[in-house]
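> Based on what follows, work out the 3D shape:
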Amino acid sequence: MEKATFGAGCFWGVEELFRQLPGVKDTAVGYMGGEKDNPTYEEVCSDRTGHAEVVQISFDPNEVKYSELLHVFWENHNPTTKNRQGPDIGSQYRSAVFTHSPHQEEVARQVKEELQKSGKYKSPIVTEITPAAPFYRAEEYHQRYLHKRGMGSCHL
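Presented below is the predicted three-dimensional model:
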């Protein structure tokens, strides 16, 4: 099993998207990339902790490749807007790939470069690619939020 961590705006929809992929064994929403230990949702939403809302994924690399997860990540949000996804504004909604190994970093940079050169996006991809920092699991009511409410998606 390997881990992957992505920030692509509000974590509810992002989690539901990845949760349904073959090869993904578990998901958890939380916070990463900021300065405050054990932040609360309210603190992260204040845009003063430096944390991004993220989904941490446990996946079987024999069933789904990391590069496939990256493609799903980039295809399901706007990676050209800094600190914004749809109506959600703030650094907590930034586009981010938090890598768990040098291999993941290499693959993430390669896929990002390929996408940028493809012409798919008219503006530069602003997704940050950084080593994973401590993951702080969000409050339980955020876990599988859409699934618990019988919803398949929300805006991304």
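> Could you use CA atoms for every contact and neighbour count after this?
OK.
> contacting residues around the lengthiest helix in the chain?
If you go by DSSP state H, the chain has its longest helix at helix 102-118. Outside helix 102-118, the residues that touch it by CA atoms under 8 Å, 6 or more residues apart in numbering are Tyr66, Ser67, Leu70, His71, Val97, Thr99, Tyr121, Pro124, Ile125, Ile129, Thr130, Pro131.
> which of these count as buried?
Using 16 or more other CA atoms under 10 Å as the burial test, these include Tyr66, Leu70, Val97, Thr99, Ile125, Ile129, Pro131 as buried.
> Let me have those residues in TSV, adding distance to Asn76 and secondary structure as columns.
As requested, the buried ones among the contacts of helix 102-118 are arranged in TSV below (distance: CA to CA, whole Å; DSSP: H, G, I helix; E, B strand; the rest coil):
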residue	distance to Asn76	secondary structure
Tyr66	16	helix
Leu70	10	helix
Val97	14	strand
Thr99	19	strand
Ile125	13	coil
Ile129	17	strand
Pro131	22	strand
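> Alongside the first, I'd like the structure of this one:
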Amino acid sequence: MRRSDGVALAFLAALAVASPLHAERPVMAPVPAVDAAPGRKLETAVFAGGCYWGVEGVFSHLKGVHLAVSGFAGGPRDRKVDYEQVSEGDTGFAESVRVTYDPAQISYGTLLRVFFSVIADPTTLDYQGPDHGTQYRSALFPLNAEQDKAARAYLVQLDRSGLWRDPVVTRVERFTGFQDAAPDHQNFLTKNPRHPYILRWDMPKLEALKTMFPALYRDKPSA
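This is a model prediction of the structure:
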């Protein structure tokens, strides 16, 4: 066992003892058996995994990620929404993050692995942590056939892994477009590190990324 693996396992064990049952917990998800073939330029991926503050905050600290933007996905293509409307839970949209990344530095499969290791619990239907409603569902929005193939294969792999007691319920959904959230919701974790919600729910995710994936972590977030 490598030293970094031992540190990650010790971190997971300590968190499992200290965390209440309802808390989100990091899990070392497996390396994807199927990955998307890399392109020759920057690519985009869209993830929904609960409150977008933490999702965006973690992805922005990954090497190879050029930009992470909070917003909304999953609803009707022709409907325009804002945070207040999506928060009602009846629009079909989910709080989501658009990730622009360099496939020469980080693959789509690695983004999936980090997402399910430290960001989202794939077994909770229509909620993550303290946030409940369809707007907080976990979902993957593939933007091409390669991402679709990798996403579907990874969900099957996770369900068979035995890492979670409950079945995997994260869905692959058709991409109907992405709408940016308002400027005051962008880079929220970086701008508000002492916010009570960030301290309770999102800083542990960032610490888990740093501890479990030290080779992928960078201190300075993407712009």
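> Please name the residues that touch the counterpart of Ala138 of structure 1 in structure 2.
Aligning on TM-score structural alignment places Ala138 of structure 1 opposite Ala181 in structure 2. When contacts are counted by CA under 8 Å, 6+ apart, Ala181 of structure 2 is found next to Val69, Ser70, Gly71, Phe72, Asp82, Tyr83.
> gap between Leu155 of structure 1 and Ala4 of structure 1?
Actually, residue 155 of structure 1 is His rather than Leu. 22 Å (CA to CA, to the nearest Å).
> which of the two has more neighbours?
When neighbours are counted by other CA atoms under 10 Å, His155 of structure 1 and Ala4 differ, and Ala4 comes out ahead with 21 against 14.
> quick one, what contacts that one?
With CA under 8 Å, 6+ apart, Ala4 of structure 1 has these contacts: Gln56, Ile57, Ser58, Phe59, Tyr66, Phe98, Thr99, His100.
> wait, isn't the third one in contact with Pro22?
No - Ser58 of structure 1 sits out of contact with Pro22 when judged by CA atoms under 8 Å, with a separation of 11.5 Å.
> Same drill for the two, tell me which one is more crowded.
Legend: neighbour count by other CA under 10 Å for Ser58 of structure 1 and Pro22, higher for Ser58 (18 against 11).
> Counterpart of that one over in structure 2?
Alignment note: Ser58 of structure 1 maps to Thr100 in structure 2; criterion TM-score structural alignment.
> Am I right that its match is in a strand?
Yes - under DSSP: H, G, I helix; E, B strand; the rest coil, Thr100 of structure 2 sits within a strand.
> what about it, distance to Glu43 of structure 2?
Relative to Glu43 of structure 2, and taking CA to CA, Thr100 of structure 2 is found at 6 Å.
> In contact with Glu15 of structure 1, which residues?
With the criterion set at CA under 8 Å, 6+ apart, Glu15 of structure 1 makes contact with Thr27, Ala28, Val29, Val55, Arg144.
> May I ask which of those has the most neighbours?
When neighbours are counted by other CA under 10 Å, Val55 leads the contacts of Glu15 of structure 1 with 31 neighbours.
> Please name the residues that touch the nearest residue to Leu156 of structure 1 once chain neighbours are set aside.
In this structure, Leu156 of structure 1 finds its nearest non-sequential neighbour in His77, 5.6 Å apart by CA to CA, 6 or more residues apart in numbering. Contact partners of His77 of structure 1, counting by CA under 8 Å, 6+ apart, are Ala8, Gly9, Gln85, Leu156.
> just the buried members of those residues?
Ala8, Gly9, Gln85, Leu156.
> What's the separation between the residue lying farthest from the centre of structure 1 and Lys112 of structure 1?
Here structure 1 reaches farthest from its C-alpha mean at Gly119, the gap being 22.6 Å by CA atoms, centre = their mean. Computed with CA to CA, the distance linking Gly119 of structure 1 and Lys112 of structure 1 is 12 Å.
> Quick one: map the residue farthest from the centre of structure 1 onto structure 2.
Matched by TM-score structural alignment, Gly119 of structure 1 corresponds to Gly162 in structure 2.
> which secondary structure element contains the aligned partner of Val69 of structure 2 in structure 1?
Matched to structure 1 by TM-score structural alignment, Val69 of structure 2 sits across from Ala28. Using DSSP states H and E, Ala28 of structure 1 sits within strand 24-32.
> tell me which strands and helices that strand is in contact with?
For strand 24-32 of structure 1, the packing partners by 3 or more CA pairs under 8 Å, 6 or more residues apart in numbering; DSSP states H and E come out as helix 11-19, strand 52-59, strand 136-137.
> Which of those has the highest mean neighbour count?
Mean neighbour count (mean count of other CA atoms under 10 Å) peaks for strand 52-59 among these, with a mean of 26.
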